[in-house]
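Participant: below is the structure, and that's it, no one-letter string:
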């Protein structure tokens, strides 16, 4: 017969796995008497777990939400997922805090709280998990997005991070072929997970979506890490998704919009918004091409005055001519 502590953990695990449990079924699953189940439930209540009794022929129990945080019980997958989430929260909030105004101190507080929680979780992890999560290094380059995240197996993220930590070549299926790469970093950007790596067959840096990677084992030989373009992973990834490696958009321009600065700031993900008079603002922003930049500015549905450069004015002319042709064809 298991010890009392082991039996309490087993009982708590069962209560977490479904909403309602008949007392007789719990007794059967734990291989104890119904009286023992009642005593164990009372012990868990003393520890702070809000377990409600359910009326019925056999009676039953339900684990509810309490006013205090009792001891928590996680399986291996939950512990790994929690560690990943806390790393993302800590790095993402720290990045946001670095660019936030003095009137917005909450991001820094969240980063510190996430870091403290990560330390607390690590201290109570069993050794077999602690070594795995210690190899996990995640950078949250971009702020959160409304787009649903692509599902990624936490075990895959751990395996990739372990290869990054050990500087071992990864072999994996990607698309229609097998890739060999020197893994550099795991990042999350705009709701997706990516591996930044040096592609050994293409002799260049590549960004691989983690949800499309199928690892092959074993890993390859160890390697000497290369210097990432841009100097750090955040600069590289930001530039990569903006069409370059400097972290800046390849096309940047400035306009005056006939809208209040507060309104434009609500819908400006990247860029600088400044007041330019009553119900007017100055917007400096960028995109991967001049037509794309002009289209992004046009979405504000307001009169626009282009400050510069001339390429942006030409892009507006190009779009106007294109839309005029579309209108003409539709009217014909």
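Facilitator: Received the coordinates, thanks. Just so we're clear, the structure is a prediction, and the values are computed from it rather than from any experiment. Numbers count the residues shown, from 1 in each chain.
Participant: please count neighbours and contacts with C-alpha atoms only from this point.
Facilitator: Noted.
Participant: residue 109 versus residue 212, what's the distance?
Facilitator: Here residue 212 is placed at a distance of 34 Å from residue 109 (Cα to Cα, to the nearest Å).
Participant: so what does the helix ranked longest in the chain touch, helix or strand wise?
Facilitator: If each helix of the chain is counted by residues according to DSSP state H, the longest one is helix 76-99. Contacts of helix 76-99 with other secondary structure elements, assessed using 3 or more Cα pairs under 8 Å, 6 or more residues apart in numbering; DSSP states H and E, are made with helix 106-124, helix 127-134, strand 138-140, helix 154-166.
Participant: and here is the other one:
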């Protein structure tokens, strides 16, 4: 916050929190000298904002009692947090007011935002998918998230500087098909020029994003949320698990969601394919499913299931003495 106007607005925000603020306190918080604080106060007075000077040992500045400030002054990240909280809360069922009330609140926040920021947030809300009622993450930089959302809405290619999970850095041009919030993270999915395939990228790993000239078409019936969930389920991990289960896909999905397993129906059976870093969490879920199953691979999973079955049998035979 280096420009004087930014510090003047920061001073106004401090005064809005109430009470009397000493000149020394304001100088420290704004990282300026006391003379500059007094000059900023004069700027506010020029804008007809009633800043009162309080004399005495505990004097300083405060806003006039009862003065009502204009309703909202948000940074990009603050506006993003408020609107996403309203939208995600409504979709997750966490906001118990009527749909009309929630939509009215979103509209009111949207109306008082600067035009440019409002258009960018509109792009995100128009393109974002929420795969679960879990919280949408705000760890991704607001600027990157808003840029890729705009590009997805306007069908504009975007150039990304990306840092992969293994630490490798790359630059690529992506046709963004959509942005998705899943389990506390934002994901971008679209056609990747570097690989020539549809890829999924974690937004918090995008170092920078810049829209490019041109347009593209999204494939018919493309579902960004479904694509992200499938990509997560198919991500390469240490173990490649394959289990055939005598159940319906709906029954299997009750314990193995799309982000965990891909399913291949085979008559009365379903083959569940799972990529996993560890295997120890799978046997309890198979037990909870309570359906006949055949472990195709790996052998280590058979050992873990057998060990769980032995423990359950031992516990079932126990008597309280």
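Facilitator: Nice, I can see it. Everything quoted here is computed from the prediction, not taken from an experiment.
Participant: fetch the TM-score of the aligned pair.
Facilitator: Put the two chains on top of each other and the TM-score (TM-score structural alignment, normalised by the length of the second structure) is 0.59; 256 aligned residues with a Cα RMSD of 4.9 Å.
Participant: before we move on, back to that, just the helices and strands packed on helix 76-99 of the first structure: most buried one?
Facilitator: Comparing those by mean neighbour count (mean count of other Cα atoms under 10 Å), strand 138-140 ranks first with a mean of 23.
Participant: in the second structure, what stretch matches it?
Facilitator: Applying TM-score structural alignment, one finds that strand 138-140 of the first structure aligns to the residue range 128-130 of the second structure.
Participant: tell me which residues touch residue 131 of the first structure, please.
Facilitator: With contacts taken as Cα atoms under 8 Å, 6 or more residues apart in numbering, residue 131 of the first structure has no neighbouring residues.
Participant: quick one on the thing from earlier: of the helices and strands packed on helix 76-99 of the first structure, which is nearest residue 225 of the first structure?
Facilitator: helix 154-166 (9.3 Å; Cα to Cα).
Participant: where in the second structure does the closest one fall?
Facilitator: On the second structure, the counterpart of helix 154-166 of the first structure by TM-score structural alignment is residues 142-154.
Participant: turn the helices and strands packed on helix 76-99 of the first structure into TSV, columns for distance to residue 45 of the first structure.
Facilitator: Converted to TSV, those look like this (distance: least, Cα to Cα, whole Å):
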stretch	distance to residue 45 of the first structure
helix 106-124	22
helix 127-134	29
strand 138-140	38
helix 154-166	33
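Participant: which one of these lies closest to residue 54 of the first structure?
Facilitator: Relative to residue 54 of the first structure, the nearest member of those by Cα to Cα is helix 106-124, separated by 33.1 Å.
Participant: quick one, that closest one and helix 76-99 angle?
Facilitator: 150 degrees (axes from the mean of the first three to the mean of the last three Cα atoms, to 10 degrees).
Participant: distance from helix 106-124 of the first structure to the middle of the chain?
Facilitator: For helix 106-124 of the first structure, the gap between its own C-alpha mean and the chain's C-alpha mean amounts to 16 Å (Cα atoms, centre = their mean, to the nearest Å).
Participant: quick one: list the elements packing against it.
Facilitator: For helix 106-124 of the first structure, the contact count by 3+ Cα pairs under 8 Å, 6+ apart identifies helix 76-99 as packing neighbours.
Participant: buried residues in the lengthiest strand in the second structure?
Facilitator: Residue-count comparison of every strand in the second structure, with assignments taken from DSSP state E, identifies strand 169-182 as the longest. For strand 169-182 of the second structure, the buried set under the neighbour-count rule, 16 or more other Cα atoms under 10 Å, comprises 171, 173, 174, 175, 176, 177, 178, 179, 180, 181, 182.
Participant: in the stretch 201-321 of the second structure, which spans are strands?
Facilitator: Using DSSP state E, counting those that start in this stretch, the strands assigned to the stretch 201-321 of the second structure run over residues 206-211, 239-245, 261-266, 269-276, 293-297.
Participant: same for the third one, what does it pack against?
Facilitator: Yep, that's strand 261-266 of the second structure we're talking about. helix 224-234, strand 269-276.
Participant: could you dump the ones you listed to JSON lines with mean neighbour count?
Facilitator: Shown next, in JSON lines, are those (neighbours: other Cα atoms under 10 Å):
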{"stretch": "helix 224-234", "mean neighbour count": "20"}
{"stretch": "strand 269-276", "mean neighbour count": "21"}
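Participant: reformat these as CSV; add distance to residue 263 of the second structure.
Facilitator: CSV is the format used below for those (distance: least, Cα to Cα, whole Å):
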stretch, distance to residue 263 of the second structure
helix 224-234, 10
strand 269-276, 5
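Participant: who wins for proximity to residue 296 of the second structure among the ones you listed?
Facilitator: When these are ranked by distance to residue 296 of the second structure, counting by Cα to Cα, first place goes to strand 269-276 at 9.3 Å.
Participant: the closest one to helix 224-234, inter-axis angle?
Facilitator: Between strand 269-276 of the second structure and helix 224-234, the angle formed by their directions is 70 degrees, by the same axes, to 10 degrees.
Participant: strand 239-245 and strand 269-276 of the second structure, what's the angle between them?
Facilitator: Between the axis of strand 269-276 of the second structure and that of strand 239-245 there is an angle of 160 degrees, by the same axes, to 10 degrees.
Participant: out of the strands of the stretch 201-321 of the second structure, deepest packed?
Facilitator: strand 269-276 (a mean of 21).
Participant: contacting residues around that strand?
Facilitator: The contact list for strand 269-276 of the second structure (Cα under 8 Å, 6+ apart) reads 233-249, 260-265.
Participant: tally of neighbours for residue 320 of the first structure?
Facilitator: Applying other Cα atoms under 10 Å, we find 12 residues neighbouring residue 320 of the first structure.
Participant: next one: the one 3 residues further on
Facilitator: Counted with other Cα under 10 Å, the burial measure for residue 323 of the first structure works out to 12 neighbours.
Participant: and what of the one 3 residues further on?
Facilitator: Using other Cα under 10 Å, residue 326 of the first structure has 11 neighbouring residues.
Participant: in the second structure, what residue corresponds to it?
Facilitator: In the second structure, no residue is paired with residue 326 of the first structure, using TM-score structural alignment.
Participant: which strand or helix spans residue 326 of the first structure?
Facilitator: Under the criterion of DSSP states H and E, residue 326 of the first structure resides in helix 310-331.
Participant: helices and strands around that helix, which ones?
Facilitator: The elements that helix 310-331 of the first structure packs onto, with contact taken as 3+ Cα pairs under 8 Å, 6+ apart, are helix 290-298.
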